[in-house]
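[1] model the structure of this input:
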Amino acid sequence: MRATLPQASRLHRPSEYANALKGKRIARGALFVVTTPRQVLPDAAGARLGLIIAKRFAARAVTRNAIKRVIREAFRHRRHELPGHDLVFRLYSRVEAASLTALKKTVRLEVDTLLNRAMQ
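    Presented below is the predicted three-dimensional model:
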């Protein structure tokens, strides 16, 4: 059996992303900034994840997909501990050309740190 992130735990519509991006920045690391809406919707069933990984910061599709995979996995493991609001992870600095293994380790360490800050 494969554990996946449910569709209800992801942001889908541009308006959902816009609402979160207009909100407040709750954490920032070397690669990512995490934003959340200012007002939490009362019917929120739990934390939801949005990802913005631009080509200008990660040119190769393989790199972008690996980054997204690592963030989704970290979020999936910790989503029950997170407050019930939307989180948007946005890559804002260029990713160094390294092996995918090293990149995944770097991204996972930073995402875990940012998720810890989001829980506070």
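
[2] only C-alpha atoms from now on, for both contacts and neighbour counts.
    Noted.

[3] wait, what's in contact with the residue nearest the centre of the chain?
    Nearest to the mean C-alpha position of the chain, counting by Cα atoms, centre = their mean, stands residue 89 at 3.4 Å. Residue 89 is in contact with 32, 33, 34, 35, 49, 50, 51, 52, counting by Cα atoms under 8 Å, 6 or more residues apart in numbering.

[4] next, the second sequence, to be compared with the first:
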Amino acid sequence: MRATFTPAARLHRPSEYAAALKGKRIARGALFVITTPRDAAEGADQARLGLIIAKRYAARAVTRNAMKRVIREAFRLRRHELPQCDYVFRLHSKVGPLTLTELKKLVRSEVDALLDRAVR
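    Purely as a prediction, here's the structure:
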């Protein structure tokens, strides 16, 4: 099985994000919250990912981009295990002064833990 991250595995429209944000919260960690729509998407054939990383919580573009890359990679590897619906990762707290290596390790460990809770 290929674990690629195609455009079909992403959320694109604002209405898709809005439906997920109005839905239920699956898990919450120190940095992120995962939400999903209340109603399972009709005809959903795979899990899809949306990211909301606000500038007010991560001021530097390098930080925001590194976080997005780590989340996409973790999701790409675990997508086949997840129920078929939309998942939106939203940054909800300020990121402290960390090196990029520390940040990536922190984000990866938290995302893996949140995806474990989403599988259950």
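
[5] quick one: TM-score?
    Once the chains are laid over each other, their TM-score by TM-score structural alignment, normalised by the length of the first structure reads 0.96; 118 aligned residues with a Cα RMSD of 0.8 Å.

[6] so the residue nearest to the centre of the first structure, which of the three states?
    Secondary structure for residue 89 of the first structure, judged by DSSP: H, G, I helix; E, B strand; the rest coil, is strand.

[7] and what of residue 50 of the first structure?
    Taking three-state DSSP, the label given to residue 50 of the first structure is strand.

[8] that one pairs with which position in the second structure?
    In the second structure, residue 50 of the first structure lines up with residue 50, judged by TM-score structural alignment.

[9] does its match really touch residue 91, like I thought?
    No: taking contacts as Cα atoms under 8 Å, residue 50 of the second structure lies outside contact range of residue 91: 11.6 Å.

[10] the longest helix in the second structure is where?
    Secondary structure assigned by DSSP state H gives helix 100-119 as the longest helix of the second structure.

[11] give me the mean distance between that helix and the first structure.
    Its matched residues in the first structure lie on average 0.2 Å from helix 100-119 of the second structure after superposition (mean Cα distance after the TM-score superposition for the first structure).

[12] what comes up buried for that helix?
    By 16 or more other Cα atoms under 10 Å, the buried positions in helix 100-119 of the second structure come out as 103, 104, 106, 107, 108, 110, 111, 114, 115, 118.

[13] among those, which one lies nearest to residue 66 of the second structure?
    residue 104 (7.0 Å; Cα to Cα).
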